[in-house]
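# model this:
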Amino acid sequence: MSAPNNSYDPVEVTPLHPDEVARMREEALAAIAGAADLAGLKEVRLAHAGDRAPLALANREIGALPPAARADAGKRVGGARRDVAEALKTRQAELEEERDARVLVEESVDVTLPWGRAPRGARHPLTTIAERMADIFVGMGFEIAEGPEVEAEWFNFDALNFLPDHPARTMQDTFFVEGPDGADSGLVLRTHTSPVQVRSLLDREPPVYVVVPGRTFRTDELDATHSPVFHQLEGLVVDEGITLAHLRGAIDAFVTRMFGEGLKTRFRPSYFPFTEPSAEVDMECFVCRGASVGNPDASCRTCGSEGWIEIGGCGVVNPRVLTAAGVDTERYSGWAFGIGVERTLMFAHGVRDMHDMVEGDVRFTSAFGMEI
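Okay, here's the model as predicted:
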């Protein structure tokens, strides 16, 4: 049996030698002091205080020592590791304080500077004025009605007394929707809001008082006064004892509310397949009120010195339209009108070019603000 290893000297284990432990400690402290930022300190922590750090590896060697030698080696290595941990904690606090001070300077915000540099949005004036126009008739007791923009030909033409050879059915006026394999789908992009007249009469029992704001489509070229996509406000009344006098009164009330007090209106004979008799509606120029007529010294750009402005078409609902919708023409009569929203906007606000309404320039819409 061999004798105890009483002559074993722990200093012969190189990682546990006092000079080596001191060297590892000083190297770690120097690295900690040299860390310039928190990211650099994190790397130092991994290198000198992590599981694979020199002092951590030296600590593992203690278990191989005889019991009598372990206490002294443990104190030596443990003291060095505590010094490194304390240095890391102190340097962490210093670097965090430096970072916070730097952020206060670099990311400071001057709250005295003007705010709101991002421009405010604005509703499109066509939306605003269409709602204003509809609200005027809602105030008279009308209700809002809507219909599809892709419409059946029967609603768009046949039910409104457009004969099969009517020019409006040709490609010069109408966008036709192509069916599968180029077949006739029987659908069009509605050319006016008048199909909603028939839909309203089919959905409701008279009396009917509806107003229809909506978008319509025709094969027009975009220029200063025309657009292939435009908006109309359609009105329809069907009730017992309805006459043109009621229509004239509603138009007069609309003109007064929209353009001002005291403006006259007039009807000029016209033709629409879905009304009989039919008329074009003119109102007195709200700018010159007729004073520019025959007066070269006081010309008016709004009405072209004619004294009158055309605002839409109207008439008594054709009995054929009522019959198509299943309405008793012996008992009920009605009238309808259509007013261009773009035209109203141009008159009310002096807009001269249709391009301004459709090109999406925020400088145009922002001038009208956020009126609700």
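# from here on, contacts and neighbour counts on C-alpha atoms
OK.
# what is the end-to-end distance of stretch 29-39?
When the termini of stretch 29-39 are compared using Cα to Cα, to the nearest Å, they are 17 Å apart.
# ok, residues contacting that stretch?
The contact list for stretch 29-39 (Cα atoms under 8 Å, 6 or more residues apart in numbering) reads 41, 44-45, 84, 87-88, 91-92, 95-96.
# let's see this one next to it:
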Amino acid sequence: MSSYMEDITQQIAAYKTEIAAFRPSGEAALEAFRVRFLGSKGILKELFAGMKTVAPEQRKDFGLVLNELKQLAEEQYHNGREQLQDRPGESGGREADHTLPAEPQRLGARHPISLVRSRIISIFEKIGFSIAEGPEIEDDWHNFSALNMPENHPARDMQDTFYVAKAPDWVLRTHTSSVQVRVMEQGKLPIRIICPGRVFRNETISARAHCFFHQVEGLYIDENVSFADLKQTLYYFVQEMFGEESRVRFRPSYFPFTEPSAEMDISCLICGGKGCSVCKQTGWVEILGCGMVHPRLLENCGIDSRRYTGFAFGMGIERITMLKYQIRDLRLFSENDVRFLKQFEGAV
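A predicted model of the protein is given here:
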């Protein structure tokens, strides 16, 4: 070993001893330690610069020694920093003041869609409805054909569909009626279910429409089920959701999977039925569609339509939420604006 290497090895050993014995007395001493060993003009910087004077066959061993020294210095510096932070009265540390108020623990809030969804489920659970769920990607049979909408049926044009694949067709479901079909195919009667979930339609996004939204559809199938049962069920829902003073009316309509079919309106909650821009000066707001299950749909699912009858209904959760909380823009539900969501903290 050369004379230079002997000298530098002894010097490094001395540096190791100095570093291992270092205990900071304060911030100034710790900073002086950092500058001395780890600074841009410090000892380690000079030692690494001297690598070029070391014989090539010794550079690998010498580099390992220097890296070990550097790690020791960095570790000692970080230990010193932690000691000062934990030491009362030192800069960077502080004594615990138990008289100070606790740090506020901010709680989130449930989304308004989730609030209304849970409320709808709770209302129908009280009268014996259970929850059924299904896939958001559906085949043509469950989304269209089984619901009395065969290929080229004009009712398909009422729903602008996102197709995932063609021939055979797979789509993002346009309604949760597909869940009703899957339950009916199981053949376990009677059936009394609600089907909440997200659905998708290729629509232009605006204050009143979006490419995805949430639905709750209901289905009741048993012997001797009538339209009167449907009306009383929905009367009960409206009074529980919007209050006993809410008025209800039914208007004849058309759906391929129900016959007869109807749209159900409630008196406008914003103007009290007097007429405003929300209800288009009519005093009424549509909230859902409904009707008696079409006999062909029952037969498609293997249910004897001469013995069993049933009713179905479907509503958009966003529509119910907008009415309940008097929200005028559908896009607010999916923009994740904290200022909007904070308004529902008290509703948790």
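# widest-spaced pair of the contacts of stretch 29-39 of structure 1?
Val84 and Glu96 (18.2 Å; Cα to Cα).
# how close does Ile266 of structure 2 sit to Lys324 of structure 2?
12 Å.
# neighbour count winner among these two?
Between Ile266 of structure 2 and Lys324, Ile266 has the larger neighbour count (other Cα atoms under 10 Å), namely 20 against 15.
# can I assume Glu31 of structure 2 sits in a helix?
Yes. Under DSSP: H, G, I helix; E, B strand; the rest coil, Glu31 of structure 2 sits within a helix.
# list the buried residues of stretch 271-278 of structure 2.
By neighbour count on 16 or more other Cα atoms under 10 Å, the buried set for stretch 271-278 of structure 2 is 273, 275, 278.
# what's the span of that stretch, first residue to last?
9 Å.
# as a check, name the ranges of all helices in the stretch 101-250 of structure 1.
Per DSSP state H, counting those that start in this stretch, the stretch 101-250 of structure 1 carries helices over the ranges 125-138, 153-156, 195-203, 244-259.
# which residues of the stretch 51-200 of structure 2 fall in strands?
Secondary structure of the stretch 51-200 of structure 2 by DSSP state E, counting those that start in this stretch: the strands cover 130-131, 137-139, 163-165, 170-172, 191-200.
# hey, which of those is tucked in deepest?
strand 191-200 (a mean of 22; mean count of other Cα atoms under 10 Å).
# which bit of structure 1 covers it?
Using TM-score structural alignment, strand 191-200 of structure 2 corresponds to residues 208-217 of structure 1.
# over to stretch 289-296 of structure 2?
Using TM-score structural alignment, stretch 289-296 of structure 2 pairs with 313-320 in structure 1.
# then stretch 212-232 of structure 2?
Against structure 1, stretch 212-232 of structure 2 falls on residues 229-249 (TM-score structural alignment).
# then stretch 126-146 of structure 2?
Counting by TM-score structural alignment, stretch 126-146 of structure 2 lines up with residues 139-159 of structure 1.
# any idea how far that stretch is from the middle of the chain?
26 Å (Cα atoms, centre = their mean, to the nearest Å).
# same deal with stretch 182-193 of structure 2?
For stretch 182-193 of structure 2, the distance to the chain centre is 30 Å (Cα atoms, centre = their mean).
# residues contacting that stretch, please?
For stretch 182-193 of structure 2, contacts defined as Cα under 8 Å, 6+ apart pick out 128-132, 134, 142, 218-222, 298, 301-303.
# how far does it stretch from one end to the other?
12 Å.
# could you pull out the buried residues of it?
For stretch 182-193 of structure 2, by 16+ other Cα under 10 Å, it's 182-184, 191-193.
# the helices of the stretch 101-250 of structure 1: which one's closest to Leu189 of structure 1?
helix 153-156 (8.9 Å).
# list the helices and strands that closest one packs on?
strand 184-189, helix 195-203 (3 or more Cα pairs under 8 Å, 6 or more residues apart in numbering; DSSP states H and E).
# now what about that helix, what contacts it?
Here helix 153-156 of structure 1 has contacts from 186-188, 190-192, 194-196, 198-199, using Cα under 8 Å, 6+ apart.
# ok, the residues you listed vs Pro167 of structure 1, which is closest?
Checking the contacts of helix 153-156 of structure 1 against Pro167 of structure 1 with Cα to Cα, the nearest one is Thr191 at 12.4 Å.
# alignment lookup: the closest one to structure 2.
Checking TM-score structural alignment: Thr191 of structure 1 goes with Thr174.
# wait, its match touches Phe200, no?
Yes. Judged on Cα atoms under 8 Å, Thr174 of structure 2 makes contact with Phe200 at a distance of 5.2 Å.
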